[in-house]
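K.L.:
only geometry, no sequence info:
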């Protein structure tokens, strides 16, 4: 019997309608089989850990990421996999963060949730929960088949640090355009084994120290020097610059001078694209060649969620700056592809 540790943080998936008031309220996950009777037919033993109180995912913080990582560490040897029930709004951030915090992972850590409460007739909660549980239990040659931090939603399993929430009105809430789907669940569950990461003979190491002293500079035509100054002159140690296309920015001298000055003062500038598909390619066009020269870091095809959490993780490791910069533009958990 496969042993799965289930963590309920909060979110729509655990809500039922109060018959007296009509309001949504969380149900008790210790009685989960009453709400999902299909679980009795699965060869799984569930250990349930529910947050008390549960939290809305909008209130997720790095401290809670660290708590989740510690829960996994403490229960790692006694369980075959982990299922985290989480609100969808910040799920991609938490999944990305845990992918970096859990080094040497050899067991599945799968996030799922739902767009409708589990008590609704048309809910997506039951299917998401049951299939995510089945994938978390899957083994191949005696080993976990998907030893990664992942997100399962609407028939697809994605690498956690490659996803973002793109739709709040459809069951298909997440996408991963720059990396293949790991598992597709139809009549049969099809595993894309070539895309699934493996860590042979690895030992889990948990890194719970993160540093959230980062800023974001989102570019747009007509951005003023005053707005750029607010971000570049802040106390942030590192800044994510959301640029155009393949990493392009305005070539206005005032803008480039401000960027170069910030880098000379020790700021880390990470360039990611506002485009959801494709990659930053510094130096491909004249508009980005200056960025490459001055030391802007190439973020390649990282999602915003991965960029935020990777920076927090690397700053928390207190690496020497040259090593931090190398790791920032190198794939360490499959979060980016260099072209």
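P.N.:
Thanks, I have the structure now. Everything quoted here is computed from the prediction, not taken from an experiment.
K.L.:
from here on, just use CA atoms for contacts and neighbour counts.
P.N.:
Noted.
K.L.:
so which residues of the protein form helices?
P.N.:
Counting by DSSP state H, the chain has helices at residues 32-35, 62-74, 91-101, 125-137, 225-232, 253-264, 286-294, 304-317, 321-328.
K.L.:
which one, of the ones you listed, ends up nearest to residue 167?
P.N.:
In terms of C-alpha to C-alpha, the element of these nearest to residue 167 is helix 91-101, at 12.8 Å.
K.L.:
how near is the most centrally placed residue in the chain to residue 161?
P.N.:
In the chain, the centroid-proximal residue (C-alpha atoms, centre = their mean) is residue 96; its distance is 2.6 Å. Distance, residue 96 to residue 161, by C-alpha to C-alpha, to the nearest Å: 4 Å.
K.L.:
and here's the other structure:
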């Protein structure tokens, strides 16, 4: 193209950030009957996201999960469906990064599963949302959106999936929702596990084996939980079970039928023990009851969060790994989701030496 005899240069196209809206409080408004989806939100989101992205030399394009969901209604299909949509759109758009907006109720569960599903995607992925609807006054929606977009523009292509919320960037596989009201709704008590081994096989070649997605359920031990409760839950068609245990992985093994129930369930599906505590890890060798659990076939889940445990089991089951392979892989650090026992022991000994020399 010429202008007065001079060649006019076409400005280079800016790299794209895909903003993928899945639903949740961030996209709602209140017109007098409580919060409900705002039909104008996608247009508002695109305008605000593009304005922020342009500051960093990017443009934003908004897509939406169809149908959008209230995150409290998320199920075992939700995160894999989002992952499939993102893989397709990133390729089609040649996107340089992805921001997912999601409801806070199950945000940590979805983000953990996306960390497995999208490992090797080649672009950074950040998940965000808000405690207050975008039209509320005040709202945290656009502060979190800006934080997420900035994080994507600064992250490396191989960065693990992260959560941007309340002024913090958290590793998805270590995060959990800890506050139903505060703007800093999520926390990550543990850092990413050191020296991840990577997912078994090539993520690009790991085809979905199951016709449907594995349903993983969890049980939190409390003084009232009995063996019949576990057996009843196991009979619902679940593919794996996570036991949220006391302390270092303890369960009420002297309750009538508990040992037999765990053995029976472990023969049907992978059963993984994690700790209810915010910090620390499962050590089934420490107490006699832990050894009894291990003898019944329960797998020690290291220091996995419940969200990461469910995500990891679902991912491995969906790809057809056997119960024996899952028992081997569960305590292994694949993408930073846990610390391996030998490495935790080394860190503990080192900390002890430092304390002794102080």
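P.N.:
Thanks, I have it. Just so you know, these numbers come straight off a predicted model, no measurement behind them.
K.L.:
hmm, back to that, what sits in contact with each of residue 96 and residue 161 of structure 1?
P.N.:
Listed as contacting both residue 96 of structure 1 and residue 161 by C-alpha atoms under 8 Å, 6 or more residues apart in numbering are 149, 305-306.
K.L.:
could I get those residues as a markdown table with distance to residue 36 of structure 1 and neighbour count?
P.N.:
Shown next, in a markdown table, are these (distance: C-alpha to C-alpha, whole Å; neighbours: other C-alpha atoms under 10 Å):
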| residue | distance to residue 36 of structure 1 | neighbour count |
| --- | --- | --- |
| 149 | 24 | 28 |
| 305 | 32 | 22 |
| 306 | 33 | 27 |
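K.L.:
so what does residue 137 of structure 1 match up with in structure 2?
P.N.:
Aligned counterpart of residue 137 of structure 1 in structure 2: residue 153 (TM-score structural alignment).
K.L.:
pick the most deeply packed of the helices of structure 1.
P.N.:
Sort those by mean neighbour count, taking mean count of other C-alpha atoms under 10 Å, and helix 91-101 sits at the top with a mean of 27.
K.L.:
so which bit of structure 2 is it matched to?
P.N.:
Going by TM-score structural alignment: helix 91-101 of structure 1 matches residues 107-117.
K.L.:
hmm, who's touching the matching stretch?
P.N.:
Residues from elsewhere that reach stretch 107-117 of structure 2, judged by C-alpha under 8 Å, 6+ apart: 71, 78-80, 83, 127-129, 160-163, 172-177, 199, 203, 307-308, 310-312, 315, 335.
K.L.:
all strands of the stretch 101-250 of structure 2, in order?
P.N.:
In the stretch 101-250 of structure 2, the strands defined using DSSP state E, counting those that start in this stretch lie at 125-128, 162-165, 168-171, 176-177, 186-187, 216-220, 240-245.
K.L.:
right, and those strands - which one's nearest residue 234 of structure 2?
P.N.:
Taking those one by one with C-alpha to C-alpha, strand 240-245 is closest: 7.7 Å.
K.L.:
average offset between stretch 128-137 of structure 1 and structure 2?
P.N.:
Taken against structure 2, stretch 128-137 of structure 1 registers an average deviation of 0.8 Å after superposition, with mean C-alpha distance after the TM-score superposition for structure 1.
K.L.:
residue in structure 2 matching residue 155 of structure 1?
P.N.:
Counting by TM-score structural alignment, the partner of residue 155 of structure 1 is residue 167.
K.L.:
and the gap between the residue nearest to residue 171 of structure 2 when sequence neighbours are not counted and residue 262 of structure 2?
P.N.:
Counting by C-alpha to C-alpha, 6 or more residues apart in numbering, residue 162 is the residue found nearest to residue 171 of structure 2 once chain neighbours are left out, at 4.6 Å. According to C-alpha to C-alpha, residue 162 of structure 2 and residue 262 of structure 2 sit 35 Å apart.
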